[in-house]
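**Student:** Take a look and give me a structure for this.
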Amino acid sequence: MPVTAFVENALFARGAPEEVAQRLRGLAPAARSSDVLVFDDESGKQVDLPVEAAPEAPRGRGRPSLGVAAREVTLLPRHWEWLSGQPGGASATLRRLIEDARKRGRSERDCLDAAYRFLTVMAGDLSGYEEAIRALYAGDRARFEALAAAWPQAVRDHGLTLAWPEIA
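**Tutor:** You can find the predicted model right below:
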């Protein structure tokens, strides 16, 4: 899950969460917590990164060291029956299905929603925001760009990248 960090309205860092957190550790303390914001590039949601270096916990034995998390899945009997006939068992089949879905990418609506979440935080009080969001959901990129022209460039460009990743 790549993330993008902004310091005030300028793009500061983009990459894996740990890489971005490492870069943020080198910053001087911000005057306000809202001066440094980090966003998930897939969902557009604001995320918190562990900027304070945490002591490494001793590693235990077993699968958790691989990042495996056991959770309950509720399926109908016909689903369990189908899963039991798949090579590798239920867990391997579910992992394959999820990875295949992730490779197909996000839907157009997912992209627009991610841009909306990001822009609500970063541009919600800027001139033309509401009309720009209407243009965003209408799929009118040219109108969106015109309405967002006066916004900070990094905010406008990141909103465009989230909304129209194949074009940006």
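
**Student:** can we go C-alpha only for contacts and neighbour counts from here?
**Tutor:** OK.

**Student:** would you list every one of the helices in the protein?
**Tutor:** For the chain, applying DSSP state H gives helices covering 17-25, 77-84, 89-104, 108-123, 129-138, 141-147, 153-163.

**Student:** export these to JSON lines and tack on distance to residue 2 and mean neighbour count?
**Tutor:** Listed next are those as JSON lines, based on distance: least, Cα to Cα, whole Å; neighbours: other Cα atoms under 10 Å:
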{"stretch": "helix 17-25", "distance to residue 2": "6", "mean neighbour count": "17"}
{"stretch": "helix 77-84", "distance to residue 2": "31", "mean neighbour count": "12"}
{"stretch": "helix 89-104", "distance to residue 2": "14", "mean neighbour count": "12"}
{"stretch": "helix 108-123", "distance to residue 2": "13", "mean neighbour count": "20"}
{"stretch": "helix 129-138", "distance to residue 2": "23", "mean neighbour count": "17"}
{"stretch": "helix 141-147", "distance to residue 2": "24", "mean neighbour count": "16"}
{"stretch": "helix 153-163", "distance to residue 2": "12", "mean neighbour count": "20"}
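
**Student:** let's see this one next to it:
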Amino acid sequence: MSTITPHAVIAFAGAHRIASGQLALVALKAKELLDRNDAATVLIFDDITSEQVEVDFRGSAEQVLQRLSATAAAAVAAEHPAGANVQETARGPGRPKLGVVGREVTLLPRHWDWLNQQSGGASVALRKLVEEAKRRGEERDLVRKAQESAYRFMSAMAGNQVNFEEATRAFFAGDQLRFEELSEPWEIDIRDHARTLAARALAPASAE
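**Tutor:** All right, here's what the predicted structure looks like:
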């Protein structure tokens, strides 16, 4: 559970979506609902990670916003502590920060033969191979995070919905049509957001 997020959020009261957008605006909508009905249960989710976002709704709307602002300021200060750039500014002349660095690479003769035949030579070929591997790794990481986000939301909001287990199996199997079929009976707002999150994870796989 998080107390602050840089992303948009989405709030639910029970099975009904009540607001989405920036945290401060969503918090105000949730506060209005809770002031009218203090028995309501409101859950706020980060729209990217589906982590639940904790908001202290005590006091007035102004006090709620003040606490959110103070928490955000503290998070920024923690990420950028004073003096963090002292070492960088004190840096003397030398290689650029993103410059080429020479390191020893040990390969079999056939690997060197192949690299030397590539356009630009061994160094250029190695850099291209590294960049390609890095890109593929980042794509896999994005898919994994999207899967985790979708399942995190579904576990919190759809665990009691009909076909939940079968739908999640279809989701992790990459079967988008089957997932949508099985999630059709779910409460509309839960179903629609779950499908949005699932599409983020399933679209890259279906595009390959």
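
**Student:** Superposing both, give me the TM-score.
**Tutor:** Superposed pair, TM-score by TM-score structural alignment, normalised by the length of the first structure: 0.67. Supporting alignment: 133 aligned residues with a Cα RMSD of 3.2 Å.

**Student:** hmm, back to that, right, and the helices of the first structure - which one's nearest residue 51 of the first structure?
**Tutor:** helix 17-25 (5.3 Å; Cα to Cα).

**Student:** could you say what helices and strands that closest one packs with?
**Tutor:** strand 3-7, strand 10-15 (3 or more Cα pairs under 8 Å, 6 or more residues apart in numbering; DSSP states H and E).

**Student:** what range in the second structure does the longest one sit on?
**Tutor:** It stands for strand 10-15 of the first structure. Alignment note (TM-score structural alignment): strand 10-15 of the first structure is matched to residues 16-21 of the second structure.

**Student:** Contact partners for the aligned partner of residue 25 of the first structure in the second structure?
**Tutor:** Using TM-score structural alignment, the partner of residue 25 of the first structure in the second structure is residue 31. Counting by Cα atoms under 8 Å, 6 or more residues apart in numbering, residue 31 of the second structure makes contact with 57, 61.

**Student:** residues in contact with the residue nearest the centre of the first structure?
**Tutor:** Centroid check for the first structure by Cα atoms, centre = their mean gives residue 40 as the closest residue, at 2.4 Å. Shown in contact with residue 40 of the first structure (Cα under 8 Å, 6+ apart): 1-4, 46-47.

**Student:** Most neighbours out of these, which is it?
**Tutor:** Within these, residue 3 tops the neighbour count with 24 neighbours, counted by other Cα atoms under 10 Å.

**Student:** distance of that one from residue 18 of the first structure?
**Tutor:** 10 Å (Cα to Cα, to the nearest Å).

**Student:** same question, residue 29 of the first structure
**Tutor:** 19 Å.

**Student:** Ok, residue 123 of the first structure next?
**Tutor:** In terms of Cα to Cα, residue 123 of the first structure sits 26 Å off from residue 18 of the first structure.

**Student:** Now do the same contact list for residue 186 of the second structure.
**Tutor:** 158, 161-162 are the contacts of residue 186 of the second structure under Cα under 8 Å, 6+ apart.

**Student:** Check residue 49 of the second structure too.
**Tutor:** Here residue 49 of the second structure is in contact with 145-146, 148-149 (Cα under 8 Å, 6+ apart).

**Student:** any idea which of these is closest to residue 63 of the second structure?
**Tutor:** Nearest to residue 63 of the second structure, judged by Cα to Cα, of the contacts of residue 49 of the second structure is residue 149 at 30.4 Å.
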